[in-house]
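Trainee: please find the sequence and the predicted model below.
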Amino acid sequence: MPWLQLRINVTPEQAPAVESAALAAGAQAVTLEDNADQPIFEPALGETPLWSDTRITALFEADISTDETWQKVQNHYGEELPHHHWHVLEDKDWEREWIKNYHPIQCGPHFWICPSWLSPPDPNAINLLLDPGLAFGTGTHPTTFMCLEWLAQQNVKNLELIDYGCGSGILGIAGLLMGANSAVGVDIDPQALLATQENAVRNGLAKEAFPVFMPQRAPKEPVDMVLANILAGPLVELAPALIALVKSGGKICLSGVLGTQRTSIISAYEHAIEFTEVREKDEWICLAGIKK
């Protein structure tokens, strides 16, 4: 079934009320997008910034009356709105569209991330078979790729790992396939915990080999290596907890950080962590170090 999209360009001040008006008029979903090539990578703590020129796109069922629906939006908003456009959105199998464009990724000489529906390019390499589902972490984003690239260069045999902010489980599973003795996944999203365990089984690991927890229930015992690919704000907030999870002489890898946020991360960790490496890809960095 096709859908109708209503697009309205608004100011940041108008955006919340226009979004509410579209939903009240029957929109099935509403998205807010940058309409002026003004990137916002990560808000400061407590902020919800919007672009100076924001495009609101509301999705409606195709059998509505566009004139009547537009009038409803304006009535709910309470005043005349800027110029708008209606567009027909043809129905697609969006999951299949995404699958067509996801290909194997090489993260080391003998280490590949491979979509679970494709044959590995190198059957003799370590091949992590992945279907991220609704969770973050496919290896395509620079933050994840840099973590995997770093991990592929470490000797993790018989080590105990924690994948904090595990998403799809990609980092913890990679460590287990490379010979780690155990891995624990931690995430605030139940979908991530589900995806992690499904991907563990997909790679021939028992669910018990990669237990997953919400943060409040996660084990507190220090381990040999902590991997945390989240965002700079949470990494700073979680610094005491993440440092406590690393054994003395153990390693930590922090990613999800913009180059401009490097100083804030180092400041939060340098009293306990000696940083030994900083990787850069696009605007992102990945920092690795050893607990003093």
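Mentor: Here it is on my side, so go on.
Trainee: from now on I want contacts and neighbour counts done on CA atoms only, so please keep to that.
Mentor: Fine.
Trainee: could you pull out the strands for the stretch 51-200 of the chain?
Mentor: 54-61, 84-89, 105-108, 111-115, 126-130, 160-164, 182-186 (DSSP state E, counting those that start in this stretch).
Trainee: adding distance to residue 267, write those strands out as JSON lines.
Mentor: As requested, the strands of the stretch 51-200 of the chain are exported to JSON lines (distance: least, C-alpha to C-alpha, whole Å):
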{"stretch": "strand 54-61", "distance to residue 267": "35"}
{"stretch": "strand 84-89", "distance to residue 267": "47"}
{"stretch": "strand 105-108", "distance to residue 267": "29"}
{"stretch": "strand 111-115", "distance to residue 267": "33"}
{"stretch": "strand 126-130", "distance to residue 267": "34"}
{"stretch": "strand 160-164", "distance to residue 267": "20"}
{"stretch": "strand 182-186", "distance to residue 267": "24"}
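Trainee: between the ones you listed, which one is nearest to residue 27?
Mentor: strand 54-61 (5.0 Å; C-alpha to C-alpha).
Trainee: contacts for the closest one?
Mentor: 2-12, 15, 18-19, 22-23, 26-36 (C-alpha atoms under 8 Å, 6 or more residues apart in numbering).
Trainee: repeat that for 7 Å
Mentor: Applying C-alpha atoms under 7 Å, 6 or more residues apart in numbering, the external contacts of strand 54-61 come out as 3-12, 22, 26-35.
Trainee: stretch 84-103 too?
Mentor: 1-8, 114-115.
Trainee: can I get the buried part of these as one ChimeraX selection?
Mentor: In ChimeraX syntax, the buried subset of those is picked out as below (16 or more other C-alpha atoms under 10 Å):
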select :3,4,5,6,7,8,114,115
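Trainee: which of the contacts of stretch 84-103 sit farthest apart?
Mentor: 8 and 114 (39.7 Å).
Trainee: pasting the second one now:
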Amino acid sequence: MAWQQLHLQCEKANVDLAEALLLEAGALSIALDDAGDQPLFEPLPGESPLWDEVILTGLFDATTEVGSRQAVEQLSHDIAAQVQASRVWLSAVDDKDWEREWMSHYHPIECANNLWIVPNWLTPPDLNATNIIMDPGLAFGTGYHATTRLCLDWLTEQDLKDKVVIDYGCGSGILGIASLLLGAKQVYAVDIDPQAVLATNQNAERNDVAGRLKAFLPEDFTDYCAQHDVIPVDVIVANILAKPLIGLAPYFATLMAPQGRIVLAGLIESQTEQVSAAYAPYFALDPKHAFTAQEDQHWQRLSGKFTY
């Protein structure tokens, strides 16, 4: 056994103290996990929300004096008392090739209509299919989440030939890249996270579509639109959250061509009525394209037709 892990469950008010004590004692890394089943929605840049009850896991090198089981066991008693931990336990971890371990959890995914998502270190199962080559580690949007999968399925059902698409909240760029592989002539990808812009550009290079995809931070996209003939566009795909979707409704209306199509994703079922109300002045919702994913009951997609 090469590693010892010390697990502590405590209230979020004591997390900072627990982290400091673990690091002071020689922990090589600390992981934070939800102790219950409390959802945390995607934070804005600079925000670091925590669950009410948190499990901290400190990793120690078992080959050192401070990382021996006896030392970590004694440490667990000392820290638990100071942070009022409700649970404390130890576990041993075998040494592994950690650089490759995470890669074993990813595999090619077949979406609708012969569209595949393939991790960039694997060979596509079907070389004749439409294959999106992705790095799953850079940003949200690997295809393993229901919101992403259903947006991809919707895209495969559309006639995207020569269409201009906006992927708003692009994450990894997977929806914009899929649009280009399915026939779109141009994609504008937008995200508030600079890492997402970087990831989108890198994944576009991997899929040989970089020449037809431009990625921006929101303010840069606004400036670009003012200087170039971008709008109106044919399709907007926005896989984000209810609050920003509601706020973006008037802005999205200014971007779309008559009879354009918009797909909204990332909201829980109880939020659909509020989101629908925000878009009703600008878009006519098509009930045939509003449904809840069977594999994820906390997601609903709305698809509408622009009516200006």
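Mentor: That came through, no problem. Every value quoted in this text rests on a predicted model; they were computed, and no experiment measured them.
Trainee: and the TM-score between them?
Mentor: In this superposition the chains share a TM-score of 0.84, using TM-score structural alignment, normalised by the length of the first structure; 289 aligned residues with a C-alpha RMSD of 3.1 Å.
Trainee: still on that earlier bit, mind checking which of the contacts of stretch 84-103 of the first structure are in strands?
Mentor: Judged by DSSP state E, the subset of those located in strands is 3-8, 114-115.
Trainee: what's the first-to-last distance across stretch 137-147 of the second structure?
Mentor: One end of stretch 137-147 of the second structure sits 18 Å from the other (C-alpha to C-alpha, to the nearest Å).
Trainee: again with stretch 157-176 of the first structure
Mentor: End-to-end distance of stretch 157-176 of the first structure (C-alpha to C-alpha): 9 Å.
Trainee: got the buried residues for it?
Mentor: 159-176.
Trainee: ok, stretch 273-284 of the second structure next?
Mentor: By neighbour count on 16+ other C-alpha under 10 Å, the buried set for stretch 273-284 of the second structure is 275-276, 278-279, 282-284.
Trainee: so that stretch matches what in the first structure?
Mentor: Counting by TM-score structural alignment, stretch 273-284 of the second structure falls onto residues 263-274 of the first structure.
Trainee: what lies in contact with the matching stretch?
Mentor: Contacts for stretch 263-274 of the first structure (C-alpha under 7 Å, 6+ apart): 232, 236, 239, 289-292.
Trainee: kindly recompute the last result at 8 Å.
Mentor: Stretch 263-274 of the first structure is contacted by residues 232, 235-236, 239, 243, 275, 289-292 when judged by C-alpha under 8 Å, 6+ apart.
Trainee: next: stretch 241-257 of the second structure.
Mentor: Stretch 241-257 of the second structure is contacted by residues 41-42, 231-236, 238, 264-268, 271, 274-275, 278-279, 282-283, 306 when judged by C-alpha under 8 Å, 6+ apart.
Trainee: that one maps to which residues in the first structure?
Mentor: Counting by TM-score structural alignment, stretch 241-257 of the second structure sits on residues 231-247 of the first structure.
Trainee: just the endpoints, please. Distance across the matching stretch?
Mentor: Start-to-end, stretch 231-247 of the first structure (C-alpha to C-alpha) is 23 Å.
Trainee: residues of it that come out buried?
Mentor: With burial defined by 16+ other C-alpha under 10 Å, the residues of stretch 231-247 of the first structure counted as buried are 231-233, 235-236, 239, 242-247.
Trainee: now residue 81 of the second structure: how far from residue 113 of the second structure?
Mentor: 57 Å.
Trainee: please identify which of those two sits among more neighbours.
Mentor: residue 113 (13 against 10; other C-alpha atoms under 10 Å).
Trainee: what's near enough to touch the more buried one?
Mentor: 153, 156-157.
Trainee: residue contacts, residue 113 of the first structure?
Mentor: Here residue 113 of the first structure is in contact with 104-107, 127-130, 138-139 (criterion: C-alpha under 8 Å, 6+ apart).
Trainee: in the second structure, what residue corresponds to it?
Mentor: Match for residue 113 of the first structure (TM-score structural alignment): residue 117.
Trainee: what distance do you get for its match to residue 5 of the second structure?
Mentor: In this view, residue 117 of the second structure and residue 5 of the second structure are 34 Å apart by C-alpha to C-alpha.
Trainee: over to residue 13 of the second structure?
Mentor: Per C-alpha to C-alpha, residue 13 of the second structure is found 22 Å from residue 5 of the second structure.
Trainee: same question for residue 267 of the second structure.
Mentor: In this view, residue 267 of the second structure and residue 5 of the second structure are 36 Å apart by C-alpha to C-alpha.
Trainee: same question, residue 59 of the second structure
Mentor: For residue 59 of the second structure, the distance to residue 5 of the second structure - C-alpha to C-alpha - is 5 Å.
Trainee: same check on residue 157 of the second structure?
Mentor: 48 Å.
Trainee: show me where the stretch 201-308 of the second structure has its helices.
Mentor: Along the stretch 201-308 of the second structure, the stretches classed as helices by DSSP state H, counting those that start in this stretch are 218-227, 242-255, 272-279.
Trainee: how about those helices in a markdown table, adding distance to residue 124 of the second structure?
Mentor: Formatted as a markdown table, the helices of the stretch 201-308 of the second structure follow (distance: least, C-alpha to C-alpha, whole Å):
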| stretch | distance to residue 124 of the second structure |
| --- | --- |
| helix 218-227 | 33 |
| helix 242-255 | 34 |
| helix 272-279 | 36 |
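Trainee: what's the closest of those to residue 199 of the second structure?
Mentor: In terms of C-alpha to C-alpha, the element of these nearest to residue 199 of the second structure is helix 218-227, at 15.7 Å.
Trainee: which residues are contacting the closest one?
Mentor: By C-alpha under 8 Å, 6+ apart, the residues outside helix 218-227 of the second structure that reach it are 190-192, 231.
Trainee: stretch 19-37 of the second structure too?
Mentor: With contacts defined as C-alpha under 8 Å, 6+ apart, stretch 19-37 of the second structure is touched by 9, 51, 53-61, 66-67, 75, 79.
Trainee: return the member of these nearest to residue 198 of the second structure.
Mentor: Nearest member of the contacts of stretch 19-37 of the second structure to residue 198 of the second structure, counting by C-alpha to C-alpha, is residue 51, at 29.0 Å.
Trainee: look up how far residue 262 of the second structure lies from the closest residue to that closest one other than its chain neighbours.
Mentor: Distances taken as C-alpha to C-alpha, 6 or more residues apart in numbering put residue 34 closest to residue 51 of the second structure, at 6.0 Å, once the chain neighbours are dropped. Using C-alpha to C-alpha, residue 34 of the second structure is found at 34 Å from residue 262 of the second structure.
Trainee: contacting residues around the closest residue in space to residue 59 of the first structure that isn't next to it in sequence?
Mentor: In space, and not counting its chain neighbours, residue 59 of the first structure is closest to residue 5: 4.7 Å by C-alpha to C-alpha, 6+ apart. By C-alpha under 8 Å, 6+ apart, residue 5 of the first structure lies in contact with 57-60, 86-89.
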